[in-house]
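Asker: Build me a structure from this.
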Amino acid sequence: MSDKQTVKVQLVRSPIGTKQSHRDTIRGLGLRKLNSVSELEDTPAVRGMINKVAYLVKVL
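Answerer: This is a model prediction of the structure:
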């Protein structure tokens, strides 16, 4: 097990109809399809991205 903290993020709402920057952020988080899950390093940058699109994602 790694000693780096990680955070799992799941796409729960479709980014269709949202701002382009929000769609880009979703892609930056490694999420493609609905209900896809991505495990990312827990950094301030990643936290900021999650916060920006909090209405589209769920943190597991």
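
Asker: only C-alpha atoms for contact and neighbour calcs from this point on.
Answerer: OK.

Asker: The chain: helices as residue ranges?
Answerer: For the chain, the helices defined by DSSP state H cover 20-28, 44-52.

Asker: Please state the offset of the first one from the chain centre?
Answerer: I take that to be helix 20-28. On the basis of C-alpha atoms, centre = their mean, to the nearest Å, helix 20-28 sits 9 Å off its chain's mean C-alpha point.

Asker: Could you also give me the structure for this next sequence, so I can compare it with the first?
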Amino acid sequence: MTSVNPKSIKVTLVKSVNGQIQRHRATVRGLGLRRIRDTVTVADTPEIRGMIRSSIHLLKVEEQK
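Answerer: Predicted coordinates for the structure are as follows:
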């Protein structure tokens, strides 16, 4: 049985992906961010946390309840 995780994370792209390595570009795109100041709300899972950790220098992260 899967459990529903009510927590979510608000992620905003604050720096451009131009000049970044391809892995960081793909991670930002995988989070659903396309351009600077785009914001998405994603589920708080270990997979998403790992994606955020790999590209944290490009993102602003806020916890939501």
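
Asker: Now the TM-score, please.
Answerer: In this superposition the chains share a TM-score of 0.92, using TM-score structural alignment, normalised by the length of structure 1; 59 aligned residues with a C-alpha RMSD of 1.3 Å.

Asker: returning to that earlier point: any chance of the helices of structure 1 in JSON lines, plus mean neighbour count?
Answerer: Formatted as JSON lines, these follow (neighbours: other C-alpha atoms under 10 Å):
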{"stretch": "helix 20-28", "mean neighbour count": "15"}
{"stretch": "helix 44-52", "mean neighbour count": "14"}
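
Asker: nearest to residue 12 of structure 1, of those helices?
Answerer: Relative to residue 12 of structure 1, the nearest member of the helices of structure 1 by C-alpha to C-alpha is helix 20-28, separated by 11.2 Å.

Asker: which residue numbers in structure 2 go with the closest one?
Answerer: Per the alignment by TM-score structural alignment, helix 20-28 of structure 1 matches residues 22-30 in structure 2.

Asker: What is the aligned counterpart of residue 6 of structure 1 in structure 2?
Answerer: Match for residue 6 of structure 1 (TM-score structural alignment): residue 8.

Asker: now the strands: where do they sit in structure 2?
Answerer: 8-13, 39-43, 59-64 (DSSP state E).

Asker: which ones are touching the spatially most central residue of structure 1?
Answerer: Central residue of structure 1 (C-alpha atoms, centre = their mean): residue 29, 4.4 Å from the mean position. Listed by C-alpha atoms under 8 Å, 6 or more residues apart in numbering, the contact partners of residue 29 of structure 1 are 38, 40, 46, 49.
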